[in-house]
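In: I need the structure of the sequence given here:
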Amino acid sequence: MLLPELFGNYAKNQPDKVFTSYNGREWTYHEFYEKAKRIAAYFQTKGYEKEDIIALYSLNTDVFLVCYFGLQLGGFTVMPVNTKLAVPEVEYIFNHSEAKSLIYDVRIENVINETQHVFHEKLAIGGEDQLGKILEDESLHFSPVPLGEHDTSVIMYTSGTTGKPKGVMLTHRNIIAAGEVWSEVMDITENDRMLVSTPLFHCAAAHVFVVPVTYKGGTIIIEEAFSTDKTLALLQNAQPTMFFGVPAMYTILLNLPHIKEIELPTLRLFGYGAAPMPYEILKKLKETFPNIKVQNLYGQTENAPAASSLKDHHALNKIGSVGEPLPQTEVRVVDENGNSLPIGQVGEIVVKGAQVMKGYLKDDQETARAIKDGWLYSGDLGRFDEDGLLYIVDRKKDMLIRGGENVYPVEVEEVLYQIPELLEAAVVGVPHPVYGEVPKAYAVLKEGKSLTAAQVMDYCSTQLAKYKVPMEVEFLNELPRNASGKVLKHTLGPKENMSV
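Out: Have a look, this model is predicted:
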């Protein structure tokens, strides 16, 4: 059974149970499902066809989830777009995907107004609120659509090492598989209440928590964005049983002066991932809340994301590990020829399971590189220990993670090379006390040219999402290179080995 069908069963069998809670507004499974059907019905009546791509550009709201579920219910492909991206990045995604329609949040419409992509129509959340009117339109009648396992239900764009984002196509089977394995490994039941403070446009919030909790018939508590005071208030008062945060969020919460006085009686699980959790932060988290379990979650957008998990009993004695392979999932560490390596040896991590993506949108070449014989080649280098636990030791493709957000140096470097005064540049990750690591640029000026670090960062801020902008710029006379001319990035700045 696929997720839209499963949700329909819950709407019949537990119609009065609260599914979403957002800013004091609660929607039951029945209410939510009726609204989702109206979204599907609207696009049906407008003549949209199965697997047409509908872009969703919104902050966290219950309406976001209605659109997410409703579009899939109608057989359409929902494409959540990262709201932190700069205008050129958003426009590329719209153009490359050839998205037919756009649902957008008026609170962040300034970016939308600067893009040139032509949609069949744009529907606003807020303002004139066309979307809200659709949700309340009882004249819209949904016609059930046969959904295939391999139909593309979700597309999420992830930055590529070539500097251009790639559209990860996830099928209905991929999505339900993620729900199955994560709900099992986190012991999720219908009684769980998940507090979501991280962006719903990310695969982690959507598919590691919303989908698994929905799979079990639980409740989703939605916060627009992480905010120290508001998040803490919700943890105390909204009766959540689960919470997910990137390490930077836990660092901020644990540094509050009164944190040891806080009681969270309903919470049973702190999930963390998307970036490495420093040992001291993890230790402090367990000391501060000894009755709450912690669990690391590892995967990539390309596998829904679902690869492995480190459970609470290993949290402090297997620091740095991303745990054991998930149920129904195979994980190997292989050499360049795809041969499995023995315990302790480092190789590329490959993953196999029903959650592995269909492929990259309009990119057969990259799909063939990423998926071989059903195995997803993650691009991460890792090793297994004698207990069968997986460790990430490096990233094959130089990716760094700033507070849970992926940053690809090549993407930033391409922007730096647009600056006329710069001869060459290289970007590496350097440690940061809150964000884990941040991008730092090393730049060489053209002869006779002058430029300040602030000017470099200002230009980057017009072309890149804020989290991709170098936090520091250092000017050098030349970049270090090896005999073949390759830049020796490892000599530029301290870059810790990190898991995700």
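In: hey, let's count contacts and neighbours off CA atoms from now on
Out: Noted.
In: The residue most central in space within the chain and Leu451, how far apart?
Out: Nearest residue to the geometric centre of the chain (CA atoms, centre = their mean): His202, 2.9 Å. His202 is 36 Å from Leu451, where distance means CA to CA, to the nearest Å.
In: how about this one, so we can line them up?
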Amino acid sequence: MDVGYLVNRVEKHLQTIDPNQLAIKLETEESWTYGELNAWSNKYANSLKRMGVKKGDRVGILLYNNLAYFALYFAIAKLGAIAVRINFRLESEELEYILNDSGCKVLCFDATLSKKMDVIRTSIPVKEYVCLPKNDQPVPDWSKNWEVLRQGDATFAYRSDIDKSDPVMLMYTSGTTGRPKGALWTHENTLWFSSMQALKWGFDSNTVGMTTGPLYHVGALEDIALAALLSGGTVIITKSGNFDIGRVLSVIEHEKVTDCFLFPFMIYEMLNLPEISSFHLDHLQRIYSGGDPITSWAIDQLKELFPHIGLVQVYGLTEGTPIATSLDPEDAESKGYTAGKPMPFTKIKIVDNENKVQGFDTIGEICVKGPAVATEYWQKPEETETTFINGWCHTGDLGYIDQDGYLKISGKKKDMIRSGGENIYPVEVEDVLIRYDGIQDVAVVGIPDPKYIESVCAIIVPKSDIALTEAEILDFIKGKLASYKKPRKIVFMDELPRTASGKVQKFRLRELYR
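Out: All right, here's what the predicted structure looks like:
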């Protein structure tokens, strides 16, 4: 069984779902039934096949949130190809690395991103470009128009050679080496993860799940959305950019959303809305949140304002099961400081530096095992060998399991910065900054941010006799880093604090510039 099963169940030889059931909708606007979603994915699959896409080929998706994103993802799955879902916020240099590393044969992109692609076309392996027109932005002459995908045959000849262990998706995560790593997901990973969620929360055809993040994230497609489709429910997609919690709540109210994923900063904005009590959220059963713990005041206020809504706090990572643990709503008051217990079919253990399992209340590295753990990092055998050991994913996060079996996150072993739902590794930013001629040394840390939980702080040591300014640093990194990775604070120092072995003491920097 492959991922295409989620939508081809509407066909007569398989029909276990009503083709007229609403499948996906873009906020309160355009929508597709399951029959339409399946037909569009068939059209796209046949068109990609005509372009030469074969089993195992990589197809890049560089799009904003829309219905076509789902059709394209399922089309790639039906061909036995691999969907490379790319962050549209990245700059050309970052996109160049991912497209080269993955070896994408075809790239499907939004017209507003044409300039980013045009400057790197001669240095990437992409053979065919397909552009989705947007507003007045023209389709470049070096790309096919999206219309070529729409013109495919709506009847698809399914492959019989797709195995559950075949890869279906390649998701790039920030790496400690300064370059992102591609976590490889199989059809089996995806179907298991969808099933785990549906089982845990009792999804069915009445489920209306809403995703508020960008679809290039597992937190927006694999979390909630695919589980809702597996259950015959409906997925509501939010538009990309200009996030507005008032608009999101209006959509939840209008579409009678039952399950919604909101990052912590979104929940805080929601609770701080002066008109929050005017929204009728009677159908909303659960709010899921992850990435950072929810503060106690927010838990209490949410319960006071909307006692019928259950808050589900989750922990996970792209390569090690996006939702590996979850905290049930009834435990939020007594165990709200934890990430809950393992999901169905998932195991958690804590190990020390020698990989010895630790007892209760002892901090160590969090390891995850289960059918939704990724198989490997794309073309990175050394990183694969150190992260995936005997079926366990070594997350790099620190934590402990308490006496009641609840996981408590203690820190970030890899110094990851979590800002507005995005993962940022300091070395990515440091590698760009150190290129500037006037910089002798640099360290990047995360500092508290009232809105985004954390933001990037760059501590810079200028070369002797050079007077650097914040403005020239920010001007230098334009076009080299996605906007969310750029420092919100820049500090100049004479030297960085280091250990006897020469390692930067980042904990001291975090204490200084909190």
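In: who touches the aligned residue in the second structure for the residue nearest to the centre of the first structure in this structure?
Out: In the second structure, His202 of the first structure lines up with His217, judged by TM-score structural alignment. By CA atoms under 8 Å, 6 or more residues apart in numbering, the contact list for His217 of the second structure reads 85, 87.
In: Using just helix, strand and coil, how would you label His217 of the second structure?
Out: Here His217 of the second structure is recorded as coil under DSSP: H, G, I helix; E, B strand; the rest coil.
In: Pull up the aligned stretch in the first structure for stretch 340-352 of the second structure.
Out: So stretch 340-352 of the second structure sits over residues 323-335 in the first structure, by TM-score structural alignment.
In: got it, and stretch 480-491 of the second structure?
Out: So stretch 480-491 of the second structure sits over residues 463-474 in the first structure, by TM-score structural alignment.
In: what's the span of that stretch from first residue to last?
Out: Per CA to CA, the first residue of stretch 463-474 of the first structure is 20 Å away from its last.
In: hang on, the earlier thing: the match of stretch 340-352 of the second structure spans what distance, first to last residue?
Out: OK, stretch 323-335 of the first structure end separation, CA to CA: 21 Å.
In: same question, stretch 411-425 of the first structure
Out: Distance between the boundary residues of stretch 411-425 of the first structure (CA to CA) amounts to 12 Å.
In: Which helix or which strand is home to the counterpart of Tyr73 of the second structure in the first structure?
Out: Counting by TM-score structural alignment, Tyr73 of the second structure corresponds to Tyr68 in the first structure. Taking DSSP states H and E as the criterion, Tyr68 of the first structure maps to helix 62-73.
In: compared with the second structure, how much does that helix deviate?
Out: Mean deviation of helix 62-73 of the first structure from its aligned counterpart in the second structure after superposition (mean CA distance after the TM-score superposition for the first structure): 0.8 Å.
In: tell me what that helix is packed against?
Out: The helices and strands touching helix 62-73 of the first structure, judged by 3 or more CA pairs under 8 Å, 6 or more residues apart in numbering; DSSP states H and E, are helix 3-13, strand 18-22, helix 29-45, strand 53-57, strand 77-80.
In: just to revisit the earlier point, next, the buried residues of the match of stretch 480-491 of the second structure.
Out: 463-465, 467-473 (16 or more other CA atoms under 10 Å).
In: Of the helices and strands packed on helix 62-73 of the first structure, which is nearest Leu282 of the first structure?
Out: Of all these, strand 18-22 sits nearest to Leu282 of the first structure, with 28.9 Å by CA to CA.
In: Please give the centre-to-centre distance between the match of stretch 480-491 of the second structure and its chain.
Out: Mean C-alpha position of stretch 463-474 of the first structure versus that of the full chain (CA atoms, centre = their mean, to the nearest Å) differs by 20 Å.
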